[in-house]
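Visitor: Sequence and predicted structure below; questions after.
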Amino acid sequence: MELGMIGLGRMGAGMSRRLHRAGVRVVGYDPDIEARTRLAQEGIETVDRPEALVATLAPSRILWLMVPAGNTVDQVLETLAPLLAVGDLIVEGGNSYYRDTLRRAEKLQAQGLLFADVGVSGGLWGETHGYGLMVGSSPEAMTRLRPILERLAPAPDRGWVHAGPVGAGHFVKMVHNGIEYALMQAYAEGFGLLKAKAPFQLDLAAIAEAWRYGTIIRSFLLDLIADVLRENATLADVAPVVADSGEGRWTVQEAVDLGVPVDTIAAALFRRFASQDPEHYGDRLLAALRHAFGGHAVQRAGA
């Protein structure tokens, strides 16, 4: 069993190592020579060109992409597709928008190539504990992928799902990430409220650690919160700016299109937008309005 991995960043490298330890021959490619060198030093084959990657794998090939969503995926596919043979399988494992996935699949299938989209969750811990995998593919592609999925997942019989046809994997992962937005926001608000109760002098790190066991809100995210607060309870050196990588926006837009209420996910997304606003113009206008109609004092910037 063998697989070509394109994109050797943290997730791609971690997945490659997990498969390598499970006895899968992995050949990795990345334009970054340092990424290739790090993996090669661990005994995993790497090549310096897509052509070499295709040449070293026997038909029918499986090539798994772990590259940033967006134009990068299209660029890699434009380079890769002409090198492949009918029946080769391309797996797109990044956080792509499912509508882009449908477009790409149609084009590749017209060239006789199989295509599967796999939403991957697990982050830095997936290499050790296994990845959550959400697959969109034809039955034929699924049959070929199954041995790989069973080795990447926490166990052969759990942690992965054939969600449906092509596009379904990325759609399910999109909703998964929308839920993640809402869960993170709920934890953040709760701990913010705890911190605000100054007279109690609450030990937030100790509370997070206690909540990890026996409580109904225990989760992997809470485990991470406990780790963060144990190391840096004040978070004084962390800027209050939360990025959004696209999945939350797509989830909310899809909800609008389908007429499905996702109040909490939408609120979490908008809170991230607020954190990214360096001008806080809306808040400034609110302060000015309170002064205009009620004579309330306005705090001047820089004062």
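Guide: Great, that's in hand.
Visitor: switch to C-alpha atoms for all contacts and neighbour counts from now on
Guide: Fine.
Visitor: What are the boundaries of the strands in the stretch 1-150 of the chain?
Guide: Assignment of strands within the stretch 1-150 of the chain using DSSP state E, counting those that start in this stretch yields the ranges 2-6, 25-29, 45-47, 62-65, 89-92, 114-121, 132-136.
Visitor: of all those strands, which lies closest to E189?
Guide: Across the strands of the stretch 1-150 of the chain, E189 has its closest neighbour in strand 114-121 (23.9 Å, CA to CA).
Visitor: now the closest one and strand 132-136, what's the angle there?
Guide: Using axes from the mean of the first three to the mean of the last three CA atoms, to 10 degrees, the interaxial angle of strand 114-121 with respect to strand 132-136 works out to 150 degrees.
Visitor: Show residues contacting strand 114-121.
Guide: With CA atoms under 8 Å, 6 or more residues apart in numbering as the contact definition, strand 114-121 has outside contacts at 87-95, 101, 105, 108-109, 131-138, 141, 166-170, 172-173.
Visitor: dropping in the other structure now:
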Amino acid sequence: MELGLVGLGKMGGNMRERIRRAGHTVIGFDHNPDLADVHSLEELVGRLTGPRVVWIMVPAGAATQSTIDALGELLSPGDVVVDGGNSRWTDDEKHARELAEKGVGFVDCGVSGGVWGLENGYAIMYGGDAADVAKVQPVFDALKPEGEFGAVHAGRVGAGHFAKMVHNGIEYAMMQAFAEGWELLEAADSVTDVREVFRSWQEGTVIRSWLLDLAVRALDDDEHLTALRGYAQDSGEGRWTVEAALDHAVPLPAITASLFARFSSRQDDSPAMKMIAALRNQFGGHAVTAATGAEKGADAPGADVEPPVGG
């Protein structure tokens, strides 16, 4: 099939390549001309044959809204817009209503996989009407990991981003647990090789996981994380998860505590936050702040799905 893709940053660019490897045609647009296949949204839409599917991978908020507004003027009834960024689920409902007035369908899609998605595939959670989802299904199949799992039609419009939001909230709590355990091991005089303790957990334990593997990888790069400042950003999704818990009267003590722990990193050079920062850099390519205060690992400016979000 043909796909228009808007936003070719860390994730968008790799997604374009994975979809192409599956045999589909992808026409990409980005404000960075070095990344783009076309010079404008108008040219992108003009290159596609109907019914068109345009997938946007730009930052949540104003950038997403302006892109959807522009596409609403360019697309035709029967076309579909997919928002694969990290938009709030309540924005999805608004975007779907606006596009429906023009006869254009809307699908929201939470995407997880970070910088590893090109080779490993992306976990995708999408919401929308079945007819609209069907028009995008070949792309979902191309992006998902090999095997039975990794993709889900989560429900109505907004369900995909809501599911991804909860995923990121769980991710917060898991990273915080690893970080706190690492800090305690580092503080104990009797433990002489914390990195190898973490490595030993990779087999045979109930906490073995990809996050644990990434923690070991980070410690292999910098055994005591001395090159990092203990500062970690929090994503909009972490805050939205806690807000949704309040709205639904659902207790989230671990996820809420992990969000507030991120705030503590704004106040001092937290050792646990060094591990959080290292893990975010490992799985998502997110920029880290060196112990000297300089930022490392940031991508060049351009549209991207996750500045500064994890997951």
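Guide: Okay, I see it. Keep in mind that what you see is a predicted model, and the values were worked out from it rather than measured.
Visitor: tm score of chain vs chain?
Guide: Overlay of the two chains. TM-score (TM-score structural alignment, normalised by the length of the first structure): 0.87; 270 aligned residues with a CA RMSD of 1.4 Å.
Visitor: how many other residues sit next to the counterpart of S190 of the second structure in the first structure?
Guide: Structural correspondence for S190 of the second structure with respect to the first structure (TM-score structural alignment): P199. Here the neighbour count serves as a burial measure; for P199 of the first structure (other CA atoms under 10 Å) it reads 7.
Visitor: A134 of the second structure now?
Guide: A134 of the second structure: 12 neighbours (other CA under 10 Å).
Visitor: same question, W250 of the first structure
Guide: Neighbour count for W250 of the first structure, taken as other CA under 10 Å: 19.
Visitor: isn't it right up against M174?
Guide: Yes. Under the criterion of CA atoms under 8 Å, W250 of the first structure lies in contact with M174, with a separation of 7.1 Å.
Visitor: where do the contact lists of the two overlap?
Guide: Any residue near both W250 of the first structure and M174 by CA under 8 Å, 6+ apart counts here, and that gives Y97.
Visitor: and the aligned residue in the second structure for Y187 of the first structure, what does it touch?
Guide: The criterion is TM-score structural alignment: under it, Y187 of the first structure has F178 as its aligned partner in the second structure. With contact set as CA under 8 Å, 6+ apart, F178 of the second structure has these partners: 212, 275.
Visitor: I148 of the first structure too?
Guide: L19.
Visitor: any idea how far the aligned partner of it in the second structure lies from V82 of the second structure?
Guide: Following TM-score structural alignment, the counterpart assigned to I148 of the first structure within the second structure is V139. The span separating V139 of the second structure from V82 of the second structure equals 11 Å under the rule CA to CA, to the nearest Å.
Visitor: How many neighbouring residues does R217 of the second structure have?
Guide: Neighbours around R217 of the second structure, by other CA under 10 Å: 17.
Visitor: What lines up with it in the first structure?
Guide: With TM-score structural alignment as the matching criterion, the partner of R217 of the second structure in the first structure is D227.
Visitor: my read is that match is in a helix, agree?
Guide: Yes. If the criterion is DSSP: H, G, I helix; E, B strand; the rest coil, then D227 of the first structure is within a helix.
Visitor: and the regular element (helix or strand) spanning A245 of the second structure, which stretch of the first structure?
Guide: A245 of the second structure belongs to helix 236-248 when elements are defined using DSSP states H and E. Alignment of helix 236-248 of the second structure against the first structure: residues 246-258, by TM-score structural alignment.
Visitor: What residues sit buried inside that stretch?
Guide: Of the residues in stretch 246-258 of the first structure, those scored as buried under the neighbour-count criterion (16 or more other CA atoms under 10 Å) are 246-252, 254-255.
Visitor: So for stretch 105-114 of the first structure, first residue to last residue, what's the gap.
Guide: Here the two ends of stretch 105-114 of the first structure are set 8 Å apart, with distance taken as CA to CA.
Visitor: what's that stretch aligned against in the second structure?
Guide: The counterpart of stretch 105-114 of the first structure in the second structure, using TM-score structural alignment, spans residues 96-105.
Visitor: Let me see the ranges of the helices in the stretch 101-250 of the second structure.
Guide: For the stretch 101-250 of the second structure, the helices identified by DSSP state H, counting those that start in this stretch occupy 117-120, 130-143, 159-187, 194-200, 210-221, 236-248, in order along the chain.
Visitor: Need the winner for burial among these.
Guide: Of all the helices of the stretch 101-250 of the second structure, helix 159-187 has the most neighbours on average by mean count of other CA atoms under 10 Å, namely a mean of 21.
Visitor: Mean deviation, that one versus the first structure?
Guide: Superposing on the first structure and averaging over aligned pairs (mean CA distance after the TM-score superposition for the first structure), helix 159-187 of the second structure comes out at 0.5 Å.
Visitor: Run the chain-centre distance for that helix.
Guide: For helix 159-187 of the second structure, the distance from its own C-alpha centre to the chain's C-alpha centre is 14 Å (CA atoms, centre = their mean, to the nearest Å).
Visitor: by how many degrees do it and strand 105-112 diverge?
Guide: With the same axes, to 10 degrees as the criterion, the two stretches helix 159-187 of the second structure and strand 105-112 enclose an angle of 10 degrees.
Visitor: ok, the closest residue to E17 of the second structure other than its chain neighbours to R21 of the second structure distance?
Guide: Counting by CA to CA, 6 or more residues apart in numbering, E17 of the second structure lies nearest to L118, which is 7.2 Å off, once chain neighbours are set aside. When CA to CA is applied, the distance between L118 of the second structure and R21 of the second structure equals 10 Å.
Visitor: ok, now G230 of the second structure?
Guide: Noted for G230 of the second structure: a distance of 39 Å to R21 of the second structure, by CA to CA.
Visitor: Quick check: closest non-adjacent residue to M125 of the second structure.
Guide: Beyond its immediate neighbours in the sequence, the residue positioned closest to M125 of the second structure (CA to CA, 6+ apart) is G160, lying 4.6 Å away.
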